[in-house]
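Student: below are the sequence and a predicted model; questions follow.
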Amino acid sequence: MQQKVVLITGGSSGIGKSIGLYLQSQGHKVYGTSRNLSKYPDFKSFELLELEVTDPTSIRSAVQQILDREDRIDVLINNAGVGITGPIEETPHQEITKAFDVNFNGPLHLAKAVLPQMRLQKSGLIINITSIAGGMGLPYRGIYSATKGAVDIVSEALRMEVKDFGIQITTVAPGDFATNIAAGRYHAPIEGQSPYSTAYGKTLKMINKDVDTAEDPILVAKKVLEIINTAKPKVHYKVGDALQKLSLFLKKILPDKIYEKLVLNHYKL
């Protein structure tokens, strides 16, 4: 197996860390990133670089550090992201903009930074970590779903644009996995006088419960390795429990209002 130089954004915890540890254990050279290295003074799992995905200057600096050491970048895994929940009407717009800056603009900034090098190499793979939630509009998670759905669509376009350069683009959409995403997620506050307070509060409890009882993110890491070892990756991959993957299939085949009814029943709304 040929060693790959892999860059993973958001590699200090959660799914990103799990991917980094697993790829390194399989012989690859892994560079993870964190927006604040000072929070991880004892991080020894793999190389960790400081990188802010909303800052093109920070991105160029991190990419150049890797090129100075390795002379190549074989795989970019755009994993860094932020969660956001709340009634759309009551979610501050600066938080909506922030979510799009990190979850959508961030992967685009990273792709733009590594594509010139990948063209020179005549090879490269970009894996954008999206979400099963990006395939549907979910109550009180509409902004998060929108950011991840947008990455799915732009990945489809970019994949076609770079195919002649030997570069592959794909997405991996995880369902719920046991990570610390809830701790860093922006929650629009549940206001007692809000007309959404009861329904939002109930839904938020269900969302957090799903994460707390979710599967090990090593499953995502194993799927990523499978993709790296695939000559011609598919456009999209899904990783999650059977019910979560079934929800996407049902959305494709059911009339919109029937599917909407299923979602409402699931959340007891």
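Tutor: In hand now; what should we look at? Residues are numbered from 1 along each chain as shown.
Student: going forward, measure contacts between C-alpha atoms and count neighbours the same way
Tutor: Noted.
Student: what distance separates the longest strand along the chain from the middle of the whole chain?
Tutor: Selection of the longest strand in the chain by residue count, based on DSSP state E, yields strand 167-174. On the basis of CA atoms, centre = their mean, to the nearest Å, strand 167-174 sits 10 Å off its chain's mean C-alpha point.
Student: whichever helix or strand comes after that strand: which residues count as buried?
Tutor: Sequence-wise, the next helix or strand downstream of strand 167-174 (DSSP states H and E) is helix 181-184. Neighbour-count burial for helix 181-184 flags 181, 182 (criterion: 16 or more other CA atoms under 10 Å).
Student: what's the next helix or strand after helix 181-184 packed up against?
Tutor: Reading on from helix 181-184 to the C-terminus, the next helix or strand found by DSSP H and E is strand 186-187. Applying 3 or more CA pairs under 8 Å, 6 or more residues apart in numbering; DSSP states H and E, we find strand 186-187 packed against strand 84-85.
Student: burial count for residue 35?
Tutor: Here the number of neighbours of residue 35 (other CA atoms under 10 Å) works out to 18.
Student: against that first model, consider the following:
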Amino acid sequence: MSKVVLITGGSSGIGKSIGEFLSEKGLIVYGTSRTPEKYKASKFPILSLDVKDEATIYETVKTIIDNEGKLDVVINNAGAGITGPIEEIPNEEIKNNFETNFFGPIHVIKAVLPQMRKQHSGLIINVTSIAGYMGLPYRGVYSASKGALELLTEAFRMEIKDFNIKMTNVAPGDFATNIAAGRYHAPLLDNSPYKKPYGDTLDLMNTHVDNGSNPNMMATAVFKIINTPNPKAHYKVGEFMQKFSIVLKRILPDKVYEKILMKHYKL
């Protein structure tokens, strides 16, 4: 029988690419969006779900189980970008980012675990970010939210092992998607002491996304993980230097690594 897959944030970007790829491989895919009516032409069903609204999560999970009788794979892909000097980002925006990137996946995981435990099988893939392995200037909140999800995955894996439920995370680098358009950008304030370095860094970040890898690379990686009997805790997908930056952080003294980052961002 074909595996049944739920992808949060499956209407665009990486989520859409993963969904289309898995559908072509014969898996039964359900994506989600806060505005599913916009995606009637999608190659797989898009259901209504907001990761910040637990009621919509439980309703969508129930719909899938009622339709298919099971739920094999959940991909926590829905996320939000955020940039700005931490001092100048409104606290509400910081909380909002964590609600989407960290608490959202927790809500989804809690909603699907009872069914997976009943099946005595299941796989949960949390989409994090290479940025979650390091505190990046003017992306500190994003780095923190994704880094928190990485650590949560490590703990969860050990807690659900007895139920034959697997969990892993996939950390993408920069991919050519529309994520920059949906980011919260703290405004460039004329009287801000961060105006020039933040402005320069923002331009650099947008260039990285525009020149990013093809999101099909993520789709291929996810398909391979789904077909791996015992997935690792962490996977990184992206350009060599982006993945190598994690290795450098592990082996270099903190101040040396910090200087490399500052040079990269021209700070």
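Tutor: Done, it's in. Remember, predicted model here, so these are calculated numbers, not experimental data.
Student: quick check: TM-score for this pair?
Tutor: Overall, the chain-to-chain superposition scores 0.99 on the TM-score scale (TM-score structural alignment, normalised by the length of the second structure); 267 aligned residues with a CA RMSD of 0.6 Å.
Student: which residues in the second structure form strands?
Tutor: Using DSSP E, strands in the second structure cover 4-7, 28-33, 46-48, 73-76, 82-83, 122-127, 165-172, 184-185, 234-237.
Student: the third one vs the first structure, average offset?
Tutor: I take that to be strand 46-48 of the second structure. Compared with the first structure after the fit, strand 46-48 of the second structure shows a mean deviation of 0.4 Å (mean CA distance after the TM-score superposition for the first structure).
Student: picking that back up, got TSV for the strands of the second structure, with mean neighbour count and distance to residue 228 of the second structure too?
Tutor: Listed next are the strands of the second structure as TSV, based on neighbours: other CA atoms under 10 Å; distance: least, CA to CA, whole Å:
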stretch	mean neighbour count	distance to residue 228 of the second structure
strand 4-7	24	15
strand 28-33	24	18
strand 46-48	24	26
strand 73-76	25	12
strand 82-83	23	33
strand 122-127	25	10
strand 165-172	24	10
strand 184-185	17	36
strand 234-237	20	12
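Student: turn the ones you listed into CSV, columns for distance to residue 133 of the second structure.
Tutor: Formatted as CSV, the strands of the second structure follow (distance: least, CA to CA, whole Å):
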stretch, distance to residue 133 of the second structure
strand 4-7, 23
strand 28-33, 27
strand 46-48, 31
strand 73-76, 18
strand 82-83, 16
strand 122-127, 13
strand 165-172, 9
strand 184-185, 21
strand 234-237, 10
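Student: how close does the residue in the second structure sticking out farthest from the centre get to residue 219 of the second structure?
Tutor: Ranked by distance from the centre of the second structure (CA atoms, centre = their mean), the top residue is residue 191, with 33.9 Å. Residue 191 of the second structure sits at a distance of 43 Å from residue 219 of the second structure (criterion: CA to CA, to the nearest Å).
Student: ok, and the closest non-adjacent residue to the counterpart of residue 160 of the second structure in the first structure?
Tutor: Under the alignment (TM-score structural alignment), residue 160 of the second structure pairs with residue 162 of the first structure. Spatially, and ignoring its direct neighbours in sequence, residue 162 of the first structure is nearest to residue 168 (7.4 Å; CA to CA, 6 or more residues apart in numbering).
Student: before we move on, what about residue 232 of the first structure?
Tutor: Using CA to CA, 6+ apart, the nearest residue to residue 232 of the first structure is residue 168, at 7.6 Å.
Student: now do the contacts for that neighbour.
Tutor: If you count contacts by CA atoms under 8 Å, 6 or more residues apart in numbering, residue 168 of the first structure has them with 123, 124, 125, 126, 159, 162, 232, 233.
Student: list the contacts for the counterpart of the last one in the second structure?
Tutor: Think residue 233 of the first structure. Counting by TM-score structural alignment, residue 233 of the first structure corresponds to residue 231 in the second structure. By CA under 8 Å, 6+ apart, residue 231 of the second structure lies in contact with 166, 167, 168, 225.
Student: and residue 231 of the second structure, how far from residue 140 of the second structure?
Tutor: Noted for residue 231 of the second structure: a distance of 29 Å to residue 140 of the second structure, by CA to CA.
Student: now the counterpart of residue 78 of the first structure in the second structure, nearest residue through space, not along the chain?
Tutor: Here residue 78 of the first structure is matched to residue 76 in the second structure, going by TM-score structural alignment. Distances taken as CA to CA, 6+ apart place residue 126 nearest to residue 76 of the second structure, at 4.7 Å, with adjacent residues excluded.
Student: what residue of the first structure matches up with that neighbour?
Tutor: By TM-score structural alignment, residue 126 of the second structure lines up with residue 128.
Student: do residue 204 of the second structure as well
Tutor: Using TM-score structural alignment, residue 204 of the second structure pairs with residue 206 in the first structure.
Student: look up the closest residue to that match, ignoring the ones flanking it.
Tutor: Residue 206 of the first structure sits nearest to residue 267 (CA to CA, 6+ apart), 7.6 Å away.
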